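Trainee: Following is a predicted model, sequence given first.
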Amino acid sequence: MNATIEKFGWPGTLLCSFDHWVVLARPAQPTLGSLVLAARSQATAFSDLPPGAHAELATVTKAIEIALRQAVDYAQINYLMLMMADREVHFHVVPRYDGQRDWNGRSFPDAGWPKVPDLGAAIPLAGDELAALVDWLKGFFVAQG
């Protein structure tokens, strides 16, 4: 795995794996269910990914959207390709909603709604709480087969 994938907690945050991509729970949650969709390659430019990685995005994004719809009933979803500090190709996947979602005794408001997501307002999760989020979200991917 590349450095970006490892930085976002792989293998502990792994929700689902594909030939060219991994889906990880994002340790800092700007909204409940925020993910990292990361290419497994060392590419640092989207255009440098192999054709199979681009083709597989249709399958991967469908799986993400089904899982997050069930998990948090989002109103919109944002795929943010920022790649400033973490150079390998990846997206921050942020489910968007008006108000908040509650999970595990905590509230997760969408502080930026209805404008751009407020990544600075992310709720950091670690340890047992992050592991519980991974287990919870993983169930929505496993349910798809």
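Mentor: Cool, the structure landed. Every value quoted in this text rests on a predicted model; they were computed, and no experiment measured them. Numbering: from 1, shown residues only.
Trainee: Every contact and neighbour count from this point should use C-alpha atoms.
Mentor: OK.
Trainee: residues in contact with the lengthiest strand in the chain?
Mentor: Scanning the chain for the strand with the most residues, using DSSP state E, yields strand 90-96. With contacts defined as CA atoms under 8 Å, 6 or more residues apart in numbering, strand 90-96 is touched by 4, 26, 30-39, 68, 72, 74-83, 110, 113, 117.
Trainee: before we go on, here's another structure to hold up against the first:
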Amino acid sequence: MNQTIEKFGYPASLIKEYDNWVVLLRPAQITLGSLIVAAKSNAEDFGALSSDDFAELKTVTTDVATALKQLVSHQKLNWLMLMMVDPHVHFHLLPRYDGAREWMGQKFEDTAWPGPPSLGDAKKLTDDQIADMAAWLQSSFPA
């Protein structure tokens, strides 16, 4: 795995692994169900991905949207490809919703709805919370 994937807590944060992509729990939750969708290649430019990477991305996006809709009941999904600090191709995927969602007694509010997400409002998860939330999210992904 590339350094960007490792920085986001792989393998502890792994939700689902595909041939060319991984879906990771974002250790700092901006909204409930915030994920990282990262290419396993060493590409540092979106256009440098292979045709196989792009083809599989269709499956990944469908799986992610279906799982998050079931668990979080989001109204929109924001796919942010920032790559300012972490160089390898990856998206910060943020479920967006009006109001708040609860998970294990903890409230996750989309503080900037309906505007651009407030990245500074992220809740940093503990190692135990990462394990629990990853398992919760895995339960809705196709086998």
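Mentor: Structure's in. What do you need? Here the structure is a predicted model, which is why all the values come from computation and not from measurement.
Trainee: TM between them?
Mentor: Scored against TM-score structural alignment, normalised by the length of the second structure, the superposed chains reach a TM-score of 0.98; 143 aligned residues with a CA RMSD of 0.6 Å.
Trainee: returning to that earlier point: just the buried ones out of the contacts of strand 90-96 of the first structure, please.
Mentor: Neighbour-count burial (16 or more other CA atoms under 10 Å) is assigned, among the contacts of strand 90-96 of the first structure, to 4, 26, 30-39, 68, 72, 74, 77, 110, 117.
Trainee: Counting only strands, which of those make the cut?
Mentor: 35, 36, 37, 38, 39, 77.
Trainee: residue nearest the centroid of the second structure?
Mentor: Centroid-nearest residue in the second structure: residue 35, 1.2 Å away (criterion: CA atoms, centre = their mean).
Trainee: got a list of what that residue touches?
Mentor: So residue 35 of the second structure contacts 23, 24, 25, 26, 92, 93, 94 (CA under 8 Å, 6+ apart).
Trainee: so which of the residues you listed comes closest to residue 104 of the second structure?
Mentor: The shortest approach to residue 104 of the second structure among the contacts of residue 35 of the second structure belongs to residue 25, at 16.0 Å (CA to CA).
Trainee: Quick check: that closest one touching residue 11?
Mentor: No - using CA atoms under 8 Å, residue 25 of the second structure is not in contact with residue 11; the gap is 10.1 Å.
Trainee: out of the two, which sits in the busier spot?
Mentor: residue 25 (29 against 11; other CA atoms under 10 Å).
Trainee: ok, now which ones touch the more buried one?
Mentor: Taking CA under 8 Å, 6+ apart, one finds 8, 13, 14, 15, 33, 34, 35, 36, 130, 133, 134 in contact with residue 25 of the second structure.
Trainee: Distance-wise, check the nearest residue to residue 39 of the second structure once chain neighbours are set aside relative to residue 32 of the second structure.
Mentor: Excluding its sequence neighbours, the residue lying closest to residue 39 of the second structure (CA to CA, 6 or more residues apart in numbering) is residue 21, at 4.5 Å. Using CA to CA, to the nearest Å, residue 21 of the second structure is found at 21 Å from residue 32 of the second structure.
Trainee: Now the terminal residues of stretch 96-107 of the first structure, how far apart.
Mentor: End to end - CA to CA - stretch 96-107 of the first structure spans 14 Å.
Trainee: now that stretch, how far from the chain's geometric center?
Mentor: 16 Å (CA atoms, centre = their mean, to the nearest Å).
Trainee: and what of stretch 46-65 of the first structure?
Mentor: 14 Å.
Trainee: With the second structure overlaid, how far apart is the helix or strand containing residue 101 of the first structure on average?
Mentor: For residue 101 of the first structure, the host element (DSSP states H and E) is strand 100-103. Taken over the aligned residues, the distance from strand 100-103 of the first structure to the second structure averages 0.4 Å (mean CA distance after the TM-score superposition for the first structure).
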